[in-house]
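Q: can you look at this prediction? I've put the sequence above it.
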Amino acid sequence: MFEAIMQVGLIIFSISLALCVWRALKGPTLWDRVVALDSFGLNLIGFIGIIMILQSTNAFAEVVLVLGILAFVSSVALAKFLERGVVIDRDSH
């Protein structure tokens, strides 16, 4: 029963990942694309987490940590870029 629930979870995550890719490609605004890419990263972390549970391994734990860090940093950088137009402020002192 537990494996069947995990398989259904993988199917739901797969559909969610496909919808995030579609929104990232088709999104009407740039903000929609940023949110879709952030959601894609979080869904991918959940997908890999379910695979780790099904395989009873910690082999992908580092991958999940790196994906989480990259998703956070990229979301912050894109939000800052969209708000100000630059990611790194260079003072002209």
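A: Noted; the coordinates are in hand.

Q: all contacts plus neighbour counts: C-alpha atoms, from now on.
A: OK.

Q: what residues are up against the most centrally placed residue in the chain?
A: Centroid-nearest residue in the chain: residue 41, 0.8 Å away (criterion: CA atoms, centre = their mean). Taking CA atoms under 8 Å, 6 or more residues apart in numbering, we find residue 41 in contact with 67-68, 71.

Q: likewise for residue 13?
A: Residue 13 neighbours (CA under 8 Å, 6+ apart): 43-44, 46-47.

Q: next, it: secondary structure please.
A: Assigned with DSSP: H, G, I helix; E, B strand; the rest coil, residue 13 falls in the helix class.

Q: right, and residue 24 touches residue 38 too?
A: No. In terms of CA atoms under 8 Å, residue 24 does not count as a neighbour of residue 38; the distance is 9.7 Å.

Q: use this one as the comparison:
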Amino acid sequence: MTPMLDWALPLALLMLALAMGLCLVRLLRGPTAQDRVLALDCMALNGMLLMLVMGLLYASRTYFEAALLLALFSFVGTMAMAKFLLRGEVIE
């Protein structure tokens, strides 16, 4: 790794963890269900980015595959929750 990545990757991990913490606060305090769904989607996005940064830091392909799976499942979950909040049912 380059010297710039030696300090940039741990800093990115710290900032993403902080962003996940702030999303958790919004998830717990959100006044509406839409705020909570948005906070959960933001946490999934930050978790995916956290795994990608860890994959770069540890030079492992496993983290990239896990991030891809998390992105796929979070997209499906967000679409299901949005449909439920919009129509009141997921399966028509």
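A: Right, received. Where do you want to start? Treat the numbers as computed from the prediction; the structure is a model and nothing was measured.

Q: which part of structure 2 matches stretch 34-41 of structure 1?
A: Aligned by TM-score structural alignment, stretch 34-41 of structure 1 falls on residues 37-44 of structure 2.

Q: and if you look at stretch 60-74 of structure 1?
A: The aligned range for stretch 60-74 of structure 1 is 63-77, by TM-score structural alignment.

Q: the matching stretch vs structure 1, average offset?
A: Aligned to structure 1 and superposed, stretch 63-77 of structure 2 gives a mean residue distance of 1.0 Å (mean CA distance after the TM-score superposition for structure 1).

Q: can you pull the buried residues of that stretch?
A: 63-64, 67, 70-71, 74 (16 or more other CA atoms under 10 Å).

Q: do the same with stretch 75-85 of structure 1
A: Quick answer for stretch 75-85 of structure 1 (16+ other CA under 10 Å): 75, 78-79.

Q: export these as CSV, with columns for secondary structure and distance to residue 2 of structure 1.
A: Output for these, formatted as CSV (DSSP: H, G, I helix; E, B strand; the rest coil; distance: CA to CA, whole Å):
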residue, secondary structure, distance to residue 2 of structure 1
75, helix, 34
78, helix, 39
79, helix, 39
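
Q: can you give me the helices for structure 2?
A: 3-29, 33-58, 62-87 (DSSP state H).

Q: distance from the chain centre to the match of stretch 60-74 of structure 1, please.
A: Chain-centre distance of stretch 63-77 of structure 2: 9 Å, with CA atoms, centre = their mean, to the nearest Å.

Q: what is the aligned counterpart of residue 15 of structure 1 in structure 2?
A: Here residue 15 of structure 1 is matched to residue 18 in structure 2, going by TM-score structural alignment.

Q: list the contacts of its match.
A: Contacts of residue 18 of structure 2 (CA under 8 Å, 6+ apart): none.

Q: what of the one 5 residues further on?
A: Listed by CA under 8 Å, 6+ apart, the contact partners of residue 23 of structure 2 are 39-40, 42-43.
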